[in-house]
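Colleague: Quick one: sequence and predicted model below, then my questions.
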Amino acid sequence: MVISHRHRFLHFVIPKTASATLRQSLAPFADIGWPVSKYQQHVTIAAFLRSEHAPLFPDYFKFAFVRNPYDRIYSGYLQDRYAAETYPRWIRAKKPLFDEIGDDFSTYFNEYALKADLENDWQWICFCPMSAFTVDAGGKLAMDFVGRAENLAQDIATLASRLRLPLEKAPDENVRQGLCSAEPKYLPHFDRRTIFAVNATYRRDFELFGYPMLDPDSFPERAQTLPIGTAPRG
């Protein structure tokens, strides 16, 4: 979460939507939320409205960036896989799980992520639906601006105009296998069951942000388990 009292904006930071690059871009204008160690990174609207900052919600300019749900979910898996080998908190939480299932995205998502409290459990926040960060309790899109990770530079420029700030895109961070692309780049890792589950779990995200939902029948029963390499995140 990035808050600016000087410039009266709220950035609802959705995981795996070029959020590290965005936080760097916004850092010169942020009053709360940078560095991220000083404030929770990913705050849903429901959690925000329970916080001491809730009175800001009606009057501040609110925005978020989104990403194709298929690529976002696989990127979340890559993030967790990397963190489980790197950070002490994540090593304790996730390394035993990955030691058991290996590099098995389908099992990780279907048997573990989908059974978690995606909105409230920090271990699974990368899989929280984007609607939780953008839609109010009445089901209405509550953002004044929604950018796309696939169109990052142009949408940051649009945001700069809306905020009337000299906002510039920071160097890309946490990038794996190139920048976010217009077409999903991680589909070879998906099987039929996982496509069906993503369609069901993130249906509201597809509807809100206009990403095309794919037909599970066009995917294999079981995707090939591909090596994820050693590059950190996606």
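Modeller: Nice, thanks for sending it over. Numbering: from 1, shown residues only.

Colleague: hey, let's count contacts and neighbours off CA atoms from now on
Modeller: Fine.

Colleague: Please, where are all the helices along this structure?
Modeller: 19-26, 45-48, 69-83, 88-101, 105-107, 131-134, 152-163, 192-201, 203-209 (DSSP state H).

Colleague: Would you tell me which one of these is buried the most?
Modeller: Stretch with highest mean neighbour count among the helices of the chain: helix 131-134 (a mean of 26; mean count of other Cα atoms under 10 Å).

Colleague: okay, pairing it with this:
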Amino acid sequence: MLLAPWKTASSTAQLRLEPFNESPYSRFYDYNPYLQRVVHQHITYPEFAMLPESRETYFTGAFVRNPYDRVYSGFLQLQRDIQQQPSVPYPSAWIKALVMRQLSDNFAQLAAGDFEFNKWFNLVEEYQIYDIGRNSSFPLHPAHYWTGIDREQKVSFVGKVEYFERDFDSFCEKVGVALPDKRVNANMTDSSSAYEGLDIPRYIHMMGPAAISKINTIFDADFELFKYKKY
């Protein structure tokens, strides 16, 4: 069972593991009767713990990523979603209406920041990052929401996007999955394997001192738990 934090190459992992996918849930927005809210593939560990599957003996894992790149990648994802998601089929009209309202809120904030990262991130409030229930289309919650509860690790495995190939191989070995041609199906988008093993965040040069300081503060637990360097 591999959980899918936002912006941690989850699409790549899902594509590679698709032949072994036994999930009864949609990856796209849908109402989950166990959680009693609209969710998607990016459910957190506490949400997973409320599903009946959590009582099975699954080996669980999740990938994390340095907070600087996750935040900037989230900034790019918000803009892609605004362009793409209105035309995607939804399971019901009310779910689409909910998501369109969320995308509208995201667009308004991006526009207020002139679609420039530093201006936009200055407008982002802490509650938007810490509260998962307010806007299920806002992809910037701390990565440790997917690895455990109250900062205590619950998953059996934590991999890093910065070492994706190595750690993905390790995860597959632990769950007994052999994927000899997995790299042929890679689709890592902005988490490109060209950056494999680099310790310097890919996008930090796009950030001003105020944005870096804000990320350091808001994502302090991720830096500490996953041993990422602060700049």
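Modeller: Noted; the coordinates are in hand. On a predicted model such as this, the values are computed, not experimentally measured, just so you know.

Colleague: quick one: TM-score?
Modeller: Remark: TM-score between the superposed chains equals 0.77 [TM-score structural alignment, normalised by the length of the second structure]; 201 aligned residues with a Cα RMSD of 2.4 Å.

Colleague: Give me the contacts around stretch 139-146 of the second structure.
Modeller: 3-7, 43-46, 62, 64-65, 70-71, 74, 77-78, 128-132, 151, 153, 219, 221-222, 225 (Cα atoms under 8 Å, 6 or more residues apart in numbering).

Colleague: hang on, isn't residue 156 of the first structure packed against residue 147?
Modeller: Yes - between residue 156 of the first structure and residue 147 there is a contact under Cα atoms under 8 Å: 7.5 Å.

Colleague: and the strand ranked longest in the first structure, which stretch of the second structure?
Modeller: Looking across the first structure with DSSP state E, the single longest strand is strand 61-66. Counting by TM-score structural alignment, strand 61-66 of the first structure falls onto residues 59-64 of the second structure.

Colleague: got the buried residues for the matching stretch?
Modeller: Neighbour-count burial for stretch 59-64 of the second structure, counted by 16 or more other Cα atoms under 10 Å, picks out 60-64.

Colleague: Among the residues you listed, which one sits closest to residue 95 of the second structure?
Modeller: residue 62 (27.2 Å; Cα to Cα).

Colleague: and that closest one, how far is that from residue 132 of the second structure?
Modeller: Residue 62 of the second structure sits 17 Å away from residue 132 of the second structure, going by Cα to Cα, to the nearest Å.

Colleague: One more: residue 169 of the second structure?
Modeller: From residue 169 of the second structure over to residue 132 of the second structure the distance is 30 Å, taken as Cα to Cα.

Colleague: which residue sits closest to the aligned partner of residue 83 of the first structure in the second structure in space, ignoring its chain neighbours?
Modeller: In the second structure, the residue paired with residue 83 of the first structure according to TM-score structural alignment is residue 81. Excluding the flanking residues, the one nearest residue 81 of the second structure by Cα to Cα, 6 or more residues apart in numbering is residue 103, at 7.6 Å.

Colleague: so what's the one you found up against?
Modeller: Here residue 103 of the second structure is in contact with 81-82, 137 (Cα under 8 Å, 6+ apart).
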